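Q: Sequence first, then the predicted structure:
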Amino acid sequence: MNIKTKITLGFLAVLALLLALGGYAHYTVQRLDRSSRTILQDNFYSVEVGQQMLQTLAGAELHVPGARAQSLARFGDQLQREARNITEPGEQLLVDSLTRELAAAAALPADSPGWAPALARMRDLTQRVVALNLRAVTRRNELANRTAKVASRNLLAFVALSLLVALSLAIGVPEAAVGGLRKLSASIEHAAQGDFATSIAIESRDEFAQVGLAFNRLLRHLNEFRNTNLGEVLTERNRVASIVQTLDEALFLFDEARVVLVANPPACALLGLPQAQVVGQAADQLAHANPVMASLLPLVTAPGPAGPQPFTVDQAGEESHYRLLVHNETWFNPVRSQMEFLGTIVALHNISDFKRLDQAKSQYLATVSHELKTPLSTIHFHLKLLLDQRVGPLNAEQQQMVGTLQQENQRLLKLTRNLLDVARHESGAIPLQARPTTVADLVAAATGPLRLQLAPKALALTVDLPAGLPLVLADLEKTAWVLLNLLANAVRYSPEGGRIVVSAACQGDYVQLSVQDVGPGIAPEHQERIFQRFAQVPDAGGAHREGNGLGLSISHEFITTQGGELGVRSAPGAGSTFFFTLPRAHEPSYSPESFSSL
């Protein structure tokens, strides 16, 4: 028998018991109701009429003129009502006797001495009628009580039987339904622990037997699938492990608790520890005993945007430079429908050779720039002498040629100075003296030298500095040079009669300064390249812009070194807004004097 049939039969049995119990209870209640209703309708009615008849006879004893006649008439009505409700044996004889006595009493004169005996006989007969009905009430009440007791015992027996049957069904049916589930649950638990050999024993032919057969087939398939793919998984793992082990970059992998899961040989060599003492250890514990890990761990756990970071290690008295990249790897698990954290990957690429080459390049660049500066300055001096009339007159064509040579020499001198600034900044020869500075002083230092450049193109310069700007932490000279370089570019690319706006605004712990022009704008694909060295980007017409491509690069170095950011917002034909941020000095704010359009 299958489980569905067992459960259905169990529910039907309980339903039949409920219907039988309810039917018997209804029958018993109806029977008791009929019995009580019969007593009320038959005997109690006769008792009530008898009581009324006795009261009427009591009124007939009064010696009031006309009272006896009225009482006898009322007694006759009551006697007729009693005659219509004859329910007990002998009651009819008593009613007939009362009828005769009533007729005899009605025939007596008002002052007859036979009134008293006649009323006494009528009273006696009436009391006998009442007593007869009272005895019937008592008898029927006892019968009803016995019937109720029997019904109560029968109901209790029926309830006990129903409880026994229901209890047996409540124990047997769920057990039949859950027994197979226990076996299935135990087998699933073994499978969850990786034991696919524990199958379900089939001992019946119900639904659970079918489920057990299907689950046993599933276990066999899973076991085959695991055995088939285990080798492939191990091969892939070994392949990935071999790739990691053969990398020339130091590579760490940390889990959520910052326990080292992977450390390849270069990483272990960087720490100066064998791999067995690194893998499986907590990074915090390694940091206590290993100075390299102590220096590395703060960079790994530091919040902020992911990106390459410099990392220097002193090994055997020689500095080794690394390019540190930290990446928190997450992926979407389609099985669980959620993002999961895989680990923190820390890669360190040794750039010591590139650092030495870069230093050599900077030294060579500084040397060449310095060597070029002296002859270029001499050429510039002799060109000025040629233009001096006291040395000798030049014709117009010669003056034009000398003027052109002087302009090109000035360009070479400017390029040489920029190259020297780049080389000095890279080598640290140009220290930045960051001090609390007012934004107003910074803007004034940059806009002062720019006045003469506005007139040839009839440009208007507007400075908009809100009141209450805080002090900024900056090198006044270098930062003013950056702002002046941005303003010079705005003057160069603004059309005649255009407007340049210098503004400032607070942004949290930073102050942003902006230079807005109405020039041709910069295409989005070129906005990242303009801050690179020697970058040349075309304007809206396709022609390359003027300049050597070093001004913005140097400006970017100055601003980022001070903890700020240099950027641009632009669109072709809509002008450009160059901006840079400087950290607040967290000192009392300064209210600048009002600036007007220049």
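A: On my side now, so go ahead. Not measured: the values here are computed from a predicted model. Numbering: from 1, shown residues only.
Q: Only C-alpha atoms from now on, for both contacts and neighbour counts.
A: Fine.
Q: Endpoints of stretch 271-284, how far apart?
A: Taking Cα to Cα, to the nearest Å as the measure, stretch 271-284 stretches 14 Å from start to finish.
Q: now the strands: where do they sit in the stretch 301-450 of the chain?
A: Taking DSSP state E, counting those that start in this stretch to define them, one finds strands in the stretch 301-450 of the chain at 309-315, 318-333, 338-350, 435-437.
Q: ok, and what's touching stretch 382-396?
A: With contact meaning Cα atoms under 8 Å, 6 or more residues apart in numbering, stretch 382-396 is reached by 399, 402, 405-406.
Q: now swap in stretch 364-372 and tell me
A: For stretch 364-372, contacts defined as Cα under 8 Å, 6+ apart pick out 416-417, 419-420, 423-424.
Q: so which of the residues you listed comes closest to Leu230?
A: Nearest to Leu230, judged by Cα to Cα, of the contacts of stretch 364-372 is Ala423 at 57.7 Å.
Q: So that closest one is in contact with Ser362, correct?
A: Yes: the criterion here is Cα atoms under 8 Å, and Ala423 meets it with Ser362 at 5.0 Å.
Q: Counting neighbours, what do you get for Trp331?
A: Residues lying near Trp331 (other Cα atoms under 10 Å) number 10.
Q: ok, now which ones touch Leu348?
A: Here Leu348 is in contact with 249-251, 322-325 (criterion: Cα under 8 Å, 6+ apart).
Q: same thing but 6 Å
A: Residues in contact with Leu348 (Cα atoms under 6 Å, 6 or more residues apart in numbering) are 249-250, 322-324.
Q: Make CSV from those residues and add distance to Leu219 to it.
A: CSV is the format used below for the contacts of Leu348 (distance: Cα to Cα, whole Å):
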residue, distance to Leu219
Glu249, 44
Ala250, 43
Tyr322, 51
Arg323, 50
Leu324, 47
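Q: Which single one of those residues is nearest to Gln55?
A: Leu324 (122.1 Å).
Q: Would you mind measuring from the closest one to Pro298?
A: 12 Å.
Q: Tell me if I am right that Phe578 is in a strand.
A: Yes: assessed by DSSP: H, G, I helix; E, B strand; the rest coil, Phe578 belongs to a strand.
Q: which residues touch it?
A: Each residue near Phe578 by Cα under 6 Å, 6+ apart is listed here: 514-515, 567-568.
Q: For it, which non-adjacent residue is closest in space?
A: Once flanking residues are discounted, Phe578 sits nearest to Val568: 4.4 Å by Cα to Cα, 6 or more residues apart in numbering.
Q: Who are the packing partners of the strand or helix carrying the one you found?
A: Val568 belongs to strand 566-570 when assigned by DSSP states H and E. The contact analysis (3 or more Cα pairs under 6 Å, 6 or more residues apart in numbering; DSSP states H and E) places strand 566-570 against strand 576-583.
Q: angle of the strand it packs on against strand 566-570?
A: Per axes from the mean of the first three to the mean of the last three Cα atoms, to 10 degrees, the angle that strand 576-583 makes with strand 566-570 is 150 degrees.
Q: got another, please set it beside the one above:
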Amino acid sequence: MSQSEQESLEAARALAAEIRQKAAPDLIPDLEQLEALLAAASAEPENAGDGEMIPRQQLDDLVAENAKFVSVMVHEIRVPMTSIRGYNDMLAKNVVGDLNEMQQQFVEVIRSNVIRMEHLVTDVSDASKLRSGRIRLEPKMDMYKNIALEVEKATKDLAAEHSHTLTFDTPQGLPLLTIDTPRAVQMITKLVINALQYTPDGGQITVRAEGVDGRVKVTVQDNGIGMNEEEQTHIGELFWRGESEHVRSFKGHGLGLPIVIGLADLMGADFSYETAPDVGSTFTVVLPGMH
């Protein structure tokens, strides 16, 4: 097993341990089983050089069981998280009485952590569905400008928080698309969020679209920290995150780019990138045109 594969398994084990703290009691045995499987996978097999392989059916069954477990786990975590967020919102709106300044800060901390967990649960669910082939696209005719508007709406607050200049260059007359719009929004939003997070405050992020042979080429360009050659070998690797101090200053689990790449592959979009340390990164997806 390569070092990168070992690191990915260790990250998966850490994520399972974190989720265990949020899970309902009846899910703990399943989590323990998953952790045991991850631990077994982390160990080098004694007969690694004997040419023995796990039967394909056994691997397929393991993938199916893992997908089923993740589906149940996601549901069981989402239910209490939704309840917590609902009650927290009522507190924030002073439904049960006025809050003092310290209480308001506590409520905001609860809210931000609930939102972070919701995003994590959604990402874990989507990553699992992509790996098991359980995401079904619903392509319809749409215009790219509608996608860009949704992405801008989802990212403008984060840009303002870090004093970034976020520009959307969306020309008129772009080709029409046949696409699953919510998934396209999700894909491009993740690229923009990465650019916003991994660019020092006051940076420039541009989301540019252009028509190319009946398709729409979308580039997300930043002047952020960039990635060196070794780091680029991990792009698309589940749970991998860079080691730089700036990367570690943001909470994350290394699921964004794997989901982007998985969605791009699923919808027939081309994915590419250019990046260099201290120069910035440009990530590109070419969306399929109308057919």
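A: Arrived safely, thanks for sending. This one's a predicted model, so the numbers in the text were calculated from it and none came from an experiment.
Q: related to what we said a few turns ago, can you redo the strands of the stretch 301-450 of the first structure as CSV with distance to Arg226 of the first structure?
A: Converted to CSV, the strands of the stretch 301-450 of the first structure look like this (distance: least, Cα to Cα, whole Å):
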stretch, distance to Arg226 of the first structure
strand 309-315, 43
strand 318-333, 20
strand 338-350, 23
strand 435-437, 67
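Q: Those: which one's closest to Val165 of the first structure?
A: strand 338-350 (50.8 Å).
Q: biggest helix in the first structure by residues?
A: Using DSSP state H to define each element, the first structure has its longest helix at helix 115-192.
Q: so that one aligns onto which residues of the second structure?
A: Mapped onto the second structure using TM-score structural alignment, helix 115-192 of the first structure covers no residues at all.
Q: how near is the counterpart of the residue nearest to Phe578 of the first structure in the second structure to Ile193 of the second structure?
A: Aligned by TM-score structural alignment, Val568 of the first structure pairs with Tyr273 of the second structure. Separation of Tyr273 of the second structure from Ile193 of the second structure (Cα to Cα): 16 Å.
Q: Tell me which of the two has more neighbours.
A: More crowded of Tyr273 of the second structure and Ile193, by other Cα under 10 Å: Ile193, with 18 against 14.
Q: Let me know the helix or strand that that one is in.
A: Assigned by DSSP H and E, Ile193 of the second structure falls in helix 181-197.
Q: And for that helix, what's in contact with it?
A: For helix 181-197 of the second structure, using Cα under 6 Å, 6+ apart, the contacting residues are 147, 151, 222, 256, 260.
Q: try 8 Å
A: Here helix 181-197 of the second structure makes contact (Cα under 8 Å, 6+ apart) with 137, 139-140, 142, 147-148, 150-151, 154-155, 158-159, 162, 164, 205, 207, 220-222, 224, 247, 250, 256-257, 259-260, 263-264, 281, 283.
Q: His234 of the second structure and Trp240 touch, don't they?
A: Yes: using Cα under 8 Å, His234 of the second structure is in contact with Trp240, at 6.8 Å.
Q: ranges for the helices of the stretch 1-150 of the second structure?
A: For the stretch 1-150 of the second structure, the helices defined by DSSP state H, counting those that start in this stretch occupy 3-20, 28-42, 56-92, 101-132, 144-161.
Q: how far away is the residue nearest in space to the middle of the first structure from Phe381 of the first structure?
A: A centroid search over the first structure (Cα atoms, centre = their mean) returns Gln338, at 11.3 Å, as the residue closest to the centre. Plainly put, Gln338 of the first structure is 73 Å away from Phe381 of the first structure if you go by Cα to Cα.
Q: rewinding a little: and His234 and Trp240 of the second structure? which has more neighbours close in?
A: Trp240 (24 against 17).
Q: That one maps to what in the first structure?
A: Trp240 of the second structure maps onto Ala535 in the first structure, by TM-score structural alignment.
Q: now swap in Phe168 of the second structure and tell me
A: That one, Phe168 of the second structure, aligns with Val463 by TM-score structural alignment.
Q: these two touch, right, that match and Val502?
A: Yes: counting by Cα under 8 Å, Val463 of the first structure touches Val502, with 4.7 Å between them.
Q: so what corresponds to Leu484 of the first structure in the second structure?
A: For Leu484 of the first structure, the residue aligned by TM-score structural alignment is Thr189.
Q: Return the set of buried residues in stretch 449-463 of the first structure.
A: Going by neighbour count (16 or more other Cα atoms under 10 Å), the buried part of stretch 449-463 of the first structure is 450, 454, 459-463.
Q: List just the nearest of those residues to Ala25 of the first structure.
A: For those, the nearest to Ala25 of the first structure is Val463 (101.3 Å; Cα to Cα).
Q: Pretty sure the closest one sits in a helix.
A: No: counting by three-state DSSP, Val463 of the first structure is not part of a helix but strand.
Q: measure it to Phe311 of the first structure for me?
A: 42 Å.
Q: go on, Gln407 of the first structure?
A: In terms of Cα to Cα, Gln407 of the first structure sits 44 Å off from Phe311 of the first structure.
Q: Neighbour count: the two, which is higher?
A: Using other Cα under 10 Å, the more surrounded residue of Gln407 of the first structure and Phe311 is Phe311, with 18 against 13.
Q: so what's that one up against?
A: So Phe311 of the first structure contacts 296, 321-324 (Cα under 8 Å, 6+ apart).
Q: can you put these in JSON lines and add neighbour count?
A: Below are those laid out as JSON lines (neighbours: other Cα atoms under 10 Å):
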{"residue": "Leu296", "neighbour count": "17"}
{"residue": "His321", "neighbour count": "20"}
{"residue": "Tyr322", "neighbour count": "22"}
{"residue": "Arg323", "neighbour count": "17"}
{"residue": "Leu324", "neighbour count": "21"}
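Q: rewinding a little: ok, how many other residues are close to the match of Leu484 of the first structure?
A: Quick note: Thr189 of the second structure (other Cα under 10 Å) scores 23 neighbours.
Q: which residue in the first structure lines up with Arg78 of the second structure?
A: Under TM-score structural alignment, Arg78 of the second structure pairs with Lys373 in the first structure.
Q: just checking, its match touches Leu415?
A: No: using Cα under 8 Å, Lys373 of the first structure is not in contact with Leu415, being 9.7 Å away.
Q: How much space separates the nearest residue to Ile28 of the second structure once chain neighbours are set aside from Ala40 of the second structure?
A: Distance criterion Cα to Cα, 6+ apart; nearest residue to Ile28 of the second structure, sequence neighbours excluded, is Arg20 at 6.6 Å. Computed as Cα to Cα, the Arg20 of the second structure to Ala40 of the second structure distance reads 18 Å.
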